[in-house]
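# Requesting a structural model of the entry that follows:
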Amino acid sequence: MSAASGGQRRSARMVNLPVEHVIEYRDNDQIYHGFDNGRIYQVDRRTGLILGLLDLPN
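Below is the predicted model of the structure:
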């Protein structure tokens, strides 16, 4: 995953991961994963800042 620039906060449009990606991208006490516009976002639970993102193939 690449680091998001500027410490952006998560989007209100972000939804749960598609089922086919839940096992590969597991949430834990520090981070959770969200999905928006073909990308998986890694988000810091404490701050809500985006730590990384991954573009999924179409």
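
# C-alpha from now on. contacts and neighbour counts both.
OK.

# residues near D55, how many?
13 (other Cα atoms under 10 Å).

# and this one, so I can compare the two:
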Amino acid sequence: MHRRVDPFDRRRVLAHLTERGQEYWRRLDRAVRAGRPTLGDGDDLLRSLLGRLAATLEGAAHV
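Reported below is the predicted structural model:
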């Protein structure tokens, strides 16, 4: 993980994954997704909400 002071707000510290950390994250993500049960046809709302949550978390991981 790389850390540096935010140039706009010196009270904050910005943290970014290194290439090694990103690879670990990808392996972990694949393992979790592989072990996750599939949803049935009646689970459209749950599928939609989980998709929104995943998109939000992915966006937060890249900030």
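
# Give me the TM-score for these two chains.
Remark: TM-score between the superposed chains equals 0.24 [TM-score structural alignment, normalised by the length of the first structure]; 29 aligned residues with a Cα RMSD of 4.2 Å.

# Which parts of the second structure are helices?
For the second structure, helices defined by DSSP state H occupy the ranges 19-35, 44-61.

# In CSV: those, plus distance to R3 of the second structure and mean neighbour count.
Formatted as CSV, the helices of the second structure follow (distance: least, Cα to Cα, whole Å; neighbours: other Cα atoms under 10 Å):
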stretch, distance to R3 of the second structure, mean neighbour count
helix 19-35, 13, 11
helix 44-61, 14, 11
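
# Please give the number of neighbouring residues around D36 of the first structure.
Neighbour tally, D36 of the first structure, other Cα under 10 Å: 16.

# ok so, going back, of the helices of the second structure, which approaches V13 of the second structure most closely?
helix 44-61 (14.8 Å; Cα to Cα).
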